[in-house]
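In: Here is a sequence together with a model predicted from it:
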Amino acid sequence: MTDTLEIYVDLNNDQGDTETTLVGRCRYIAKRNSQSSVFEYTEKWLKHPQAFAIDPANLPLDRQPFYTSSSKSALPGALRDTAPDRWGQQLIKRAFRKAGENRALSEIDYLLAINDRTRIGALRYKREHENSFDHNIGPYRVPPLIQLPALMNAADAVQTNTETADDLRLLLNEGSPLGGARPKSAVVDNEGLLAIAKFPKPDDDRSIPHGEVLAMKLAKRAGMQVADAKLQDVAGRPVALISRFDRHKSQRIPFLSAMSLLGLSDGDEATYIDIAECIRMYSSEPKADLHELWRRIIFSVLIGNLDDHLRNHGFLYDGEDKWRLSPAYDLNPVPASEKTRELSTWISDAGPDADVDQALSAAPYFALKNKQALAILNEVSIALKGWQSLARQLGMNPADIAVYATAIKP
């Protein structure tokens, strides 16, 4: 099977209008036991005054074709970052089956099943000869918060394998934004801005939404750049609402995961020191981003945010071929009963332990002197003091507070 994608971005011109500009084409080839792709920038994009490499590690701004071949993914990192996560893939598989299509789905099938308006980042896709970015999906409107009960009921049905075609249509048409396996949907908040609604699962043994919103608010208190987060009660159950930081009103902002900016794929390993080197290469404000990243390391160590894999660190395009560390997202304290105190992304080659001393030893790699690092450690520790009071303000029950106390160690 061969499929060719046209890849576009929206740019603001001198008059303040938006121009949708063709960046390049990606030819995808899927065989029974292999998959590959070749990407080429268009000549118009290479000459465009606002041109930038959409994926600096894998697709530098050059006229040559770029080949990607892997048993995991044949999409370049920038495209892979916009594809659906495990939750989205689950919805798409079931929707295709209910429609009577039992064929194996390609990465392009998954990629184009995500709605254009809600897709993460700035890349927009058409198949060759298509006239619309919506791929003939039909009329579409991101649901307002008033539809949260229907969305949560549909998500529950998927979790219990009782979903209908209408349930899948409701969830799938809203897309599946930033990664993970948790049920979620795009929504429009009361200010008319895009947000992610993250739902509880029927078999959760604690309130995951409470834990995430608590972590996000503690992160902000600790001086970190973080996506806005709040809780919404839906029929007596908590839903986390996370603002989309890859949008400025209607403007789309290019996004890359740390995995892609490092030129890596799922399953590849890297350390925070490797991300620091990446910041030195690509950031428009490297010192500020290095200090911010180290603050996030300390925060993750102290709250037990152990699922800090390379997709859970992001970068936003900042102009002139430079990138900035995105606001923090997907922060979740992990109780001691579920996982040993090991970070998914190691601080350094010294090992996976979520250890303050190891973080302090690595501080020079983040442009920090020992006195500066100790000051940040103190600031984060103070911000976490009395976290139980904030948890109660958010409506967390005593049993969950006791569970999260095994993760948060200020």
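Out: Nice, I can see it. Residues are numbered from 1 along each chain as shown.
In: can we go C-alpha only for contacts and neighbour counts from here?
Out: Noted.
In: I'd like to know how far Asp321 sits from Asp308.
Out: Per Cα to Cα, to the nearest Å, Asp321 is found 26 Å from Asp308.
In: Counting neighbours, go ahead and name the busier of these two.
Out: Legend: neighbour count by other Cα atoms under 10 Å for Asp321 and Asp308, higher for Asp308 (21 against 16).
In: so who does the more buried one touch?
Out: 300, 331, 343-345 (Cα atoms under 8 Å, 6 or more residues apart in numbering).
In: where's it relative to Ala30, distance?
Out: From Asp308 to Ala30 the distance is 31 Å (Cα to Cα).
In: was I right about Met25 contacting Glu40?
Out: Not quite, residue 25 is Arg, not Met. Yes - using Cα atoms under 8 Å, Arg25 is in contact with Glu40, at 5.6 Å.
In: So between the two, which is more surrounded?
Out: Neighbour totals were compared for Arg25 and Glu40, and Arg25 leads with 21 against 18 (other Cα under 10 Å).
In: List the residues that contact that one.
Out: 4-7, 39-42.
In: As CSV, these with distance to Leu316 and secondary structure would be great.
Out: Shown next, in CSV, are the contacts of Arg25 (distance: Cα to Cα, whole Å; DSSP: H, G, I helix; E, B strand; the rest coil):
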residue, distance to Leu316, secondary structure
Thr4, 26, strand
Leu5, 23, strand
Glu6, 22, strand
Ile7, 18, strand
Phe39, 22, strand
Glu40, 22, strand
Tyr41, 20, strand
Thr42, 23, coil
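In: tell me which of those is nearest to Leu123?
Out: The closest of the contacts of Arg25 to Leu123 turns out to be Ile7 (Cα to Cα; 6.5 Å).
In: Contacts only, for the closest one.
Out: 22-26, 123-126.
In: Please apply the same query to Pro183.
Out: 87, 155, 198-201.
In: if you set the cut-off to 6 Å instead, what comes out?
Out: Phe199 (Cα atoms under 6 Å, 6 or more residues apart in numbering).
In: Please report how far it lies from Ala375.
Out: Pro183 is 38 Å from Ala375, by Cα to Cα.
In: from the contacts of Arg25, which single one is nearest Pro209?
Out: The nearest member of the contacts of Arg25 to Pro209, counting by Cα to Cα, is Ile7 at 34.7 Å.
In: any idea what sits nearest the closest one, other than its immediate chain neighbours?
Out: Computed as Cα to Cα, 6 or more residues apart in numbering, the closest residue to Ile7 that is not its neighbour in sequence is Tyr125, at 4.9 Å.
In: May I ask which helix or strand encompasses the one you found?
Out: Here Tyr125 sits within strand 124-127, counting by DSSP states H and E.
In: what distance separates that strand from the centre of its chain?
Out: Chain-centre distance of strand 124-127: 20 Å, with Cα atoms, centre = their mean, to the nearest Å.
In: other SSEs contacting it?
Out: strand 2-12 (3 or more Cα pairs under 6 Å, 6 or more residues apart in numbering; DSSP states H and E).
In: and here's the other structure:
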Amino acid sequence: MSLDRIFCWYLGDPGAPCLIGEVRLEANARTCILRLEPDWRASGFDLTPGTSNANDLHATEPGLRAPGALDDAIPDQWGERIIRVISRPSRMSPIDLLWYAGDRRFGALGISSSPTEYRPFPEPPLLQAASIREAEEVIGRVMAREPLTDRERELIASAGSLGGAHPKMLVEEDGAEWIAKFPKGQNVDQLLIEHASMELARRAGLNVAESRAVRGGIDHVLLVRRFDRTGDRREHAVSARTLLAREGDDSYATISGLIRKLAAPGEILAQQRELFGRMAFNIMIDNTDDHTKNHAFLRREDGTWGLSPAYDVPVQMNGLGVQAIQISPDPRMLNRFDREHAVAAAPRFGMRPEEALAEWNRIAGHVALWRDVFAEVGVTEGDLDYLADFLDSPEKRGYRKDATPPQNDGLDGGLR
């Protein structure tokens, strides 16, 4: 089924959905437009900072497929693959992807076939995390392009709402929704390593999404608790990529500028320091794929915005030395991902150079202990030796040359 139009609803309180407006395809069939309902224009909030409800028609920014926050509600790569396998639509336009993604998408926006009541694409109940191995087998069949039974299609239906390239699906654990990421048959236990990296970031005092590693068929499966769900509430969320569409630059320093514009006044400096710490951490652990869709902002009830917990912080193990996000837009520092550039950019993060230097060295002190933390989480000696080729390379050791030893370190590995 291909729809000519769909309707966007706000589901902050799923028990009281609010109609936002109508979504239609543009003539190119590759982007769509959003026409706001009069009631939402009068009493709703701006879905994306920088846009205004004074305008009833919202077009798509270059590089996106839908207007503002609606683009973040579209699944990509893995989610699109699952939609092709499970729903097999005859068309794969942005409207179709929005519709078939169902009711468990990122953030608090929902898609309905009706403007008078919220009627999303029907989905089966979530799989319980205890059945993760059964789901892993089905994911493997998808990866192998094998046909699925109706039961198997139902089992992994929740995967259609998710983005990213890694195989994943939603599961339920302890009454909450978790994203389960599955291994892809790499030469190391990649997802246990990612959990260890998240634990290392937590030890470094960074705000990181809750994670657990559970044993799969061969390697571990990573569970990450959704941070856009608080009890029964859904949190409105927008990725940094979407917010940066109008900025003309997508460096960490420009993301810091978004914090200065959007955060509550009393939280700006703390959030800018948090972003600086995440940047330093990603550089030091070889997370070269830390792109702008891996940073998000959550809308608060008072209309301000705050950084979401960090997520997707794996060790990439490629030794490229070039990050996906520049530290700053300074052309003299292009592709320099070192302490000197970070310290020079300190004012862009609301910090004095000496504060930035101290924060870099503080993060370095925690990263220097990566091997101990990873071992306690359960990473094998063989995988640790392989990781050392990247994390203890001369370049990475150079980042830690003046590391400040951490104090009062503790571990809750979350391994079962």
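Out: Yep, that arrived. What you see is a predicted model; the values in this text were computed from it and never measured.
In: Quick check: TM-score for this pair?
Out: Overlay of the two chains. TM-score (TM-score structural alignment, normalised by the length of structure 1): 0.87; 386 aligned residues with a Cα RMSD of 2.3 Å.
In: Out of the contacts of Ile7 of structure 1, who's the most crowded?
Out: Most neighbours among these, by other Cα under 10 Å: Arg124, with 26 neighbours.
In: What residue in structure 2 is paired with that residue?
Out: In structure 2, Arg124 of structure 1 lines up with Gly110, judged by TM-score structural alignment.
In: For the stretch 151-300 of structure 2, just list every one of the strands.
Out: 168-173, 176-181, 211-215, 220-225, 229-230, 233-234, 237-239, 296-299 (DSSP state E, counting those that start in this stretch).
In: and if you look at the stretch 301-416 of structure 2?
Out: Under the criterion DSSP E, counting those that start in this stretch, strands of the stretch 301-416 of structure 2 are mapped to 305-307.
In: how about the helices in it?
Out: When assigned using DSSP state H, counting those that start in this stretch, the helices of the stretch 301-416 of structure 2 occupy the ranges 339-344, 353-367, 370-377, 381-391, 394-399.
In: Where in structure 1 does the third one align, residue-wise?
Out: Residues 387-394 of structure 1 are the counterpart of helix 370-377 of structure 2, counting by TM-score structural alignment.
In: In the matching stretch, which residues are buried?
Out: 387-388, 391 (16 or more other Cα atoms under 10 Å).
In: for Val188 of structure 2, what are its contacts?
Out: Counted by Cα under 6 Å, 6+ apart, Val188 of structure 2 has contacts Asp383.
In: what's the single longest strand in structure 2?
Out: strand 18-25 (DSSP state E).
In: So the match of Arg124 of structure 1 sits against Trp9, correct?
Out: Yes - the pair Gly110 of structure 2 / Trp9 is scored as a contact, 5.0 Å apart, by Cα atoms under 6 Å.
In: so how much does the longest helix that structure 1 contains differ from structure 2 once superposed?
Out: If you go by DSSP state H, structure 1 has its longest helix at helix 286-303. Helix 286-303 of structure 1 differs from its equivalent in structure 2 by a mean of 1.1 Å after superposition (mean Cα distance after the TM-score superposition for structure 1).
In: Can you give the contact residues for that helix?
Out: The contact list for helix 286-303 of structure 1, computed with Cα under 6 Å, 6+ apart, reads 279-280, 333, 354, 366, 407-410.
In: which of these count as buried?
Out: For the contacts of helix 286-303 of structure 1, buried by 16+ other Cα under 10 Å: 279-280, 333, 354, 366, 407-408, 410.
In: Check those and tell me the two furthest apart.
Out: Taking Cα to Cα, the two most distant members of these are Arg280 and Ala407; they sit 31.9 Å apart.
In: ok, which stretches of the stretch 51-200 of structure 2 are helices?
Out: Along the stretch 51-200 of structure 2, counting by DSSP H, counting those that start in this stretch, helices occupy 69-72, 78-86, 94-100, 132-143, 150-155, 190-203.
In: Any chance of JSON lines for those helices, columns distance to Pro14 of structure 2 and mean neighbour count?
Out: Listed next are the helices of the stretch 51-200 of structure 2 as JSON lines, based on distance: least, Cα to Cα, whole Å; neighbours: other Cα atoms under 10 Å:
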{"stretch": "helix 69-72", "distance to Pro14 of structure 2": "17", "mean neighbour count": "24"}
{"stretch": "helix 78-86", "distance to Pro14 of structure 2": "23", "mean neighbour count": "21"}
{"stretch": "helix 94-100", "distance to Pro14 of structure 2": "17", "mean neighbour count": "25"}
{"stretch": "helix 132-143", "distance to Pro14 of structure 2": "27", "mean neighbour count": "18"}
{"stretch": "helix 150-155", "distance to Pro14 of structure 2": "23", "mean neighbour count": "15"}
{"stretch": "helix 190-203", "distance to Pro14 of structure 2": "31", "mean neighbour count": "25"}
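In: okay, the ones you listed in TSV with distance to Arg215 of structure 2 next?
Out: Formatted as TSV, the helices of the stretch 51-200 of structure 2 follow (distance: least, Cα to Cα, whole Å):
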stretch	distance to Arg215 of structure 2
helix 69-72	31
helix 78-86	22
helix 94-100	30
helix 132-143	8
helix 150-155	19
helix 190-203	9
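In: gap between Glu376 of structure 2 and Ala27 of structure 2?
Out: From Glu376 of structure 2 to Ala27 of structure 2 the distance is 55 Å (Cα to Cα).
In: got it, and Glu235 of structure 2?
Out: Glu235 of structure 2 sits 32 Å away from Ala27 of structure 2, taking Cα to Cα as the criterion.
In: Quick one: residues in contact with the strand holding Tyr125 of structure 1.
Out: Contacts of strand 124-127 of structure 1 (Cα under 6 Å, 6+ apart): 4-8, 133.
In: If any of these are buried, put those into a PyMOL selection.
Out: Command for PyMOL that selects the buried part of the contacts of strand 124-127 of structure 1, burial taken from 16+ other Cα under 10 Å:
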select buried, resi 4+5+6+7+8+133
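In: Point to the residue nearest the middle of structure 2.
Out: Nearest to the geometric centre of structure 2 sits Asn294, at 4.1 Å (Cα atoms, centre = their mean).
In: Just name the most buried of the strands of the stretch 151-300 of structure 2.
Out: A comparison of these by mean neighbour count, using mean count of other Cα atoms under 10 Å, puts strand 237-239 on top with a mean of 26.
In: which part of structure 1 lines up with that strand?
Out: Strand 237-239 of structure 2 lines up with residues 255-257 of structure 1 when matched by TM-score structural alignment.
In: average offset between the matching stretch and structure 2?
Out: So stretch 255-257 of structure 1 averages 0.5 Å relative to structure 2 (mean Cα distance after the TM-score superposition for structure 1).
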